[in-house]
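Asker: how would this look folded up:
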Amino acid sequence: MRNLLIAAVILGLSACGGSNRFENRGGNVRSPAPVYAPTATGPINSACLASDRRARSSLLCGCIQAVADQTLSRSDQARAVRFYSDPQSAQDTRQSKSASDERFWKAYSDYGNRAAQVCS
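Answerer: Down below sits the predicted model:
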């Protein structure tokens, strides 16, 4: 259950590190043009780089920060950073019936889905 929670909470991070988009898989002589993801620095980038996840990298963490800058307020980013060190708070937020927690969780889920699209 805890692993499921962590995966759900850090969807952007877990979904973004899966493939090497610069790898030539088709066997063609010409390689596909690289796709560049946005990068930024900020609280999520710092928490991501400090995490123990194998998929972390400066490019990935910078990308998910850039998506966070586009989709989450500063206070929502600060709240999301706490999930890295306290996954139980994410579970509590997700299950909360508070209207503000529900609004935050919707924004956070949208952010995670967007980060998975942009940063993979």
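
Asker: make it CA atoms for all contacts and neighbour counts henceforth
Answerer: OK.

Asker: In which helix or strand does Q65 reside?
Answerer: Under the assignment given by DSSP states H and E, the secondary-structure element containing Q65 is helix 58-71.

Asker: next one: that helix to chain centre, how far?
Answerer: In this view, helix 58-71 has its centroid 7 Å away from the chain centroid, taken as Cα atoms, centre = their mean, to the nearest Å.

Asker: Now do that helix: which elements does it pack against?
Answerer: The contact analysis (3 or more Cα pairs under 8 Å, 6 or more residues apart in numbering; DSSP states H and E) places helix 58-71 against helix 11-16, helix 43-50, helix 99-119.

Asker: Packing partners of the longest one?
Answerer: This points to helix 99-119. Contact here means 3+ Cα pairs under 8 Å, 6+ apart; on that basis helix 99-119 packs against helix 11-16, helix 58-71, helix 74-85, helix 87-95.

Asker: Let's see this one next, to set against the first:
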Amino acid sequence: MKRLLLVAVVLALPVPALAGPVDGACMRSDRGGNRGLCGCIQQVADMTLSRSDQRRAAGFFKNPDEAQKVRQSDRASDEAFWLRYKNFAATAEAYCGG
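Answerer: Here you go, the predicted model:
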């Protein structure tokens, strides 16, 4: 239910004029270059992640091994971030079809 509400809210938002950290990283990645998809992912990031979390998640585009390190970390802060990141990723996949 929360995810459905989030998707409805995101659909109502205009596409932002300024790119965020996730959009920029997506566009620069080897899988990027799709302005629509990267913009969609950024919209979901804006709804689900803080700016700090967005910058951290953007680093995963350049260095996917870092995501694995965070996922396997025993630090409470890394575990909390990973839960937020998983929510973001699942929501982006559902909303953006990516």
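
Asker: what TM-score do we get after superposing?
Answerer: Here the superposed chains carry a TM-score of 0.79, computed using TM-score structural alignment, normalised by the length of the second structure; 84 aligned residues with a Cα RMSD of 1.7 Å.

Asker: before we move on, back to that, closest to Y36 of the first structure out of the helices and strands packed on helix 58-71 of the first structure?
Answerer: Taking Cα to Cα as the measure, those were each checked against Y36 of the first structure, and helix 99-119 came out nearest at 9.0 Å.

Asker: Which residue range of the second structure does the closest one align onto?
Answerer: Following TM-score structural alignment, the partner segment of helix 99-119 of the first structure in the second structure covers residues 76-96.

Asker: how big's the offset between the matching stretch and the first structure?
Answerer: Stretch 76-96 of the second structure differs from its equivalent in the first structure by a mean of 0.4 Å after superposition (mean Cα distance after the TM-score superposition for the first structure).

Asker: Share the number of residues neighbouring S89 of the first structure, please.
Answerer: Around S89 of the first structure there are 16 other residues, counting by other Cα atoms under 10 Å.

Asker: you'd agree it is up against F83?
Answerer: Yes: S89 of the first structure lies in contact with F83 (Cα atoms under 8 Å); the separation is 6.3 Å.

Asker: how close does the residue most central in space within the second structure get to N63 of the second structure?
Answerer: In the second structure, the C-alpha nearest the mean C-alpha coordinate belongs to A45, at 4.3 Å (Cα atoms, centre = their mean). Separation of A45 of the second structure from N63 of the second structure (Cα to Cα, to the nearest Å): 18 Å.

Asker: and what of Y95 of the second structure?
Answerer: Applying Cα to Cα to Y95 of the second structure and N63 of the second structure gives a distance of 24 Å.

Asker: Give me the more crowded residue out of these two.
Answerer: More crowded of Y95 of the second structure and N63, by other Cα under 10 Å: Y95, with 20 against 11.

Asker: Contact partners for the more buried one?
Answerer: V7, C40, V44 (Cα atoms under 8 Å, 6 or more residues apart in numbering).

Asker: ok, now with 7 Å
Answerer: Residues in contact with Y95 of the second structure, defined by Cα atoms under 7 Å, 6 or more residues apart in numbering, are V7.

Asker: Much appreciated, bye for now.
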